[in-house]
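Q: How does the following fold in three dimensions:
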Amino acid sequence: MKTYVVGGAVRDALLGLPVQDHDHVVVGATPDEMIARGFTPVGKDFPVFLHPKTHEEYALARTERKTAPGYKGFLFHAEPDVTLEQDLVRRDLTINAMAQGEDGVIVDPFGGRKDLQARVFRHVSQAFAEDPVRILRVARFAARFTDFSLAPETNALMRRMVDAGEVDALVPERVWQELSRGLMESKPSRMFEVLRGCGALERILPELDALWGVPQPEQHHPEIDTGVHVMMVIDYAAQRQYSLPIRWAALVHDLGKGTTPKEEWPKHHGHEARSVRLVEQVCKRLKIPNDCRDLAVMTAREHGNVARALELRPNTIVTLLERCDAFRKPQRFIDMLLASECDHRGRAGFADRAFPQAAHLETALGAAQSVNAGEIARRYLEQPQHIPEAIHAARVAAVNEIINKEMPRA
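A: Sure, this is the predicted structure:
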């Protein structure tokens, strides 16, 4: 029985990066032997065990055989006669197909170290084509390792997988798991660059894929192309280390521009309403978590209003706050302002431009929150139908005062 550290731990150590988790492969053992040594079985599809002290995962070396479309259609063989190389050849990329023995020696049968030095993502074998999740994983790695390139032969293989319909077999939960992880990497745009390059984005997120090649008014968007703009927006959100809901909202805020009739280009009148419908459609299909969905819908609907905030009257601002449920959920409203700021700064030459609209609306929210709604309600106990109108009017007055006093218009 021999144990090896495998995969990402070996890769990251060679890159000089911090190693978060250690995955282990065990060669020459049976499940009964593992249990006898105090390991706890946890694997459902194939034998995986938790170390009795460290609780790290130890998987028996295994081979796989494709039996059905998608990423679940496999039969696994995990017996003592399975070699380390047989286990590694089934892995996705050469840089993830290295192992380190207990003696510290690195086993690298497929040139992983060479590809690390060359900064290349390359598939290990044709077995890559049997699991469509690997397309998403490679795209996610591209967002993390921003100086790596994709080997042409690997991109070609991924495109053949897309053409064969493998990506269509992915379940929504797994798609979102990989997309959400990629969005939280340092340069999310590279994930979508890889997905577009092999044709997978058109299958997974056709609403987003439709944005490339759609022009916008050059005076507002020097980058012109809507797809390019959205990539700049999410990279800015990543640069600011914003949360996943903000990054998701930044990604899908302009989906409606992909449905603008060509004869109306480069203008996109009414794209916000179309964006809302598309965001709701995407979130339902991919089973997006509620916090991400709700912020994305609000951002798609309101980012244009936020951009015009300095021109809005106090009554319109309070109506905006009420529509966004900002008094019950102020942080979500602030997050929407941040996503809208990403929209503003995610343009060629705009990254350092001022965006006073966010502070303007945040100050207005604070003024409106200072209104004692309970006290107003008590004044209208005998006329409760007038309570909402009275509270609204008081909030408008408070916003008007703060705008005139602290933020005079230019």
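
Q: Only C-alpha atoms from now on, for both contacts and neighbour counts.
A: Will do.

Q: ok, Arg328 - how many residues close by?
A: Applying the criterion other C-alpha atoms under 10 Å, we find 11 residues in the vicinity of Arg328.

Q: structure for this one too, so we can compare:
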Amino acid sequence: MKQTYLVGGAVRDKQLGYPFHERDWVVVGATPETMQAEGFRQVGKDFPVFLHPTSGEEYALARTERKTAPGYGGFVFHTDPSITLEDDLIRRDLTINAMAETPEGTLVDPYGGQDDLRNKILRHVSSAFSEDPVRILRVARFAARYHHLGFHVAEETLSLMTDIVASGEASHLVAERVWKEMERALGEQSPDVFIRTLRDCNALAVIMPEIDDLFGVPQPPQHHPEIDTGEHALLSLCAARSMTTDSSCLFAALVHDLGKAATPSADWPKHHGHEALSLPLIEQFCRRLAVPKQHRELALAVARDHTNCHRAFELKASTVLQLLQRLDAFRRPEKLDQFLLCCQADARGRTGFEETDYPQAAYLKSAYLKCMDIQAKDVTAEGVKGKAIGERLAQKRIAAIKQLKQATI
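A: Here you go, the predicted structure:
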């Protein structure tokens, strides 16, 4: 007999009293033909998933899976009407994700998910957890999502994650899937926990070695009381997250100092020239994980010019104009706002400086607005023509920035 159950995140978050926006369903005792006969539209290629004819919600036939090859895609799925709800739930990653609910609202919890919710534990359902390396990322993301509620990863689950990494399975992760999980994790309430969890199971060194390399690299304690560069990266990420959920900004805040890991150890704790050293590392990171263009461009801009932003009041007016031009601020003002937020996050991403003022942002924004008050038409009105228009426009904007600086400092 066909039976339908609400499953996954909606059940979990309903039990937690946590907001959720999507609902997924499992159908037991049905076939693709019976689903299609009821008006459902099949969309799954690897296994039968159907869209409800009116709600558009996803309904999946109960299924089992068998590992056949390394990596995320190395599975063969099987579905037929004899597969039970318990058979389907046991293949899921965590006990808190292996609960279901009947249409009448009765909870079905064969693997102790409710107890783990109550005890705030992220625990794997079965040994099948180790067959899918993506689950390392998912557990780290859930740890970031629920950390503020007191959740932690069970010791046995963290041990299993460590074993997965040691087996080499993490090396088979598909770049796009890694980025998808990372981007979602960056927007969670405690995004630093995502990175820390990956590091705890040794996955960070495999998946994101550029970030892992930052840990253990010292910085000058007078400027960075946290000393460790990896800790500074995570503090900067958290500072950015307190101001935005824009994943471009969050990614840039996390990777802005990658070049400090490339500083010769003989020069530690100083990091002269780390800005330029960061650029190829960011490019490498973004290529490997297929990071979107807008994220890469902002990360490069922040890495290249965050020190100039911190020194904004010391810069010549002409240098301020060049900075605004490099940021493409006159065509893309939103990029300037993102850049300034990231630089503020960098300044606040230091132990004891979490609430520090950052007047440089207001100054550079004012400089941009002063420049925008002067347009090419104002120059042509003076009779200037040809190539001289750009030169004269720059001169007038530099003069406006000089005047602003005198009034500000």
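
Q: tm score of chain vs chain?
A: Taking TM-score structural alignment, normalised by the length of structure 2 as the basis, the two superposed chains have a TM-score of 0.97; 405 aligned residues with a C-alpha RMSD of 1.2 Å.

Q: which one in structure 1 is aligned with Gly168 of structure 2?
A: Under the alignment (TM-score structural alignment), Gly168 of structure 2 pairs with Gly165 of structure 1.

Q: What of Ile282 of structure 2?
A: In structure 1, the position corresponding to Ile282 of structure 2 is occupied by Val279, as judged by TM-score structural alignment.

Q: Give the closest residue to that match in space, chain neighbours not counted.
A: For Val279 of structure 1, ignoring the flanking residues on the chain, the nearest one in space by C-alpha to C-alpha, 6 or more residues apart in numbering is Val297 at 6.2 Å.

Q: about what we covered before: can you give me the distance of the match of Gly168 of structure 2 to His386 of structure 1?
A: Relative to His386 of structure 1, Gly165 of structure 1 is positioned 59 Å away (C-alpha to C-alpha, to the nearest Å).

Q: Check Val133 of structure 1 too.
A: If you measure Val133 of structure 1 against His386 of structure 1 using C-alpha to C-alpha, the figure is 56 Å.

Q: These two: who's more crowded?
A: When Val133 of structure 1 is set against His386 and neighbours are counted by other C-alpha under 10 Å, the residue ahead is Val133, at 22 against 13.

Q: circling back: doesn't the match of Gly168 of structure 2 lie inside a strand?
A: No - with DSSP: H, G, I helix; E, B strand; the rest coil as the criterion, Gly165 of structure 1 is coil rather than part of a strand.

Q: Any idea how many residues pack against it?
A: By the criterion of other C-alpha under 10 Å, Gly165 of structure 1 has 15 neighbours.

Q: separation between it and Met158 of structure 1?
A: For Gly165 of structure 1, the distance to Met158 of structure 1 equals 11 Å [C-alpha to C-alpha].

Q: quick one: the strands in the stretch 51-200 of structure 2?
A: When secondary structure is read from DSSP state E, counting those that start in this stretch, the stretch 51-200 of structure 2 shows strands at 58-61, 64-67, 75-78, 100-101, 107-108, 121-122, 152-153.

Q: got TSV for those, with distance to Cys286 of structure 2 and mean neighbour count too?
A: Compiled in TSV, the strands of the stretch 51-200 of structure 2 are given as follows (distance: least, C-alpha to C-alpha, whole Å; neighbours: other C-alpha atoms under 10 Å):
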stretch	distance to Cys286 of structure 2	mean neighbour count
strand 58-61	32	23
strand 64-67	30	16
strand 75-78	28	14
strand 100-101	38	24
strand 107-108	42	18
strand 121-122	30	24
strand 152-153	28	20
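
Q: Right, I'll call it a day here.
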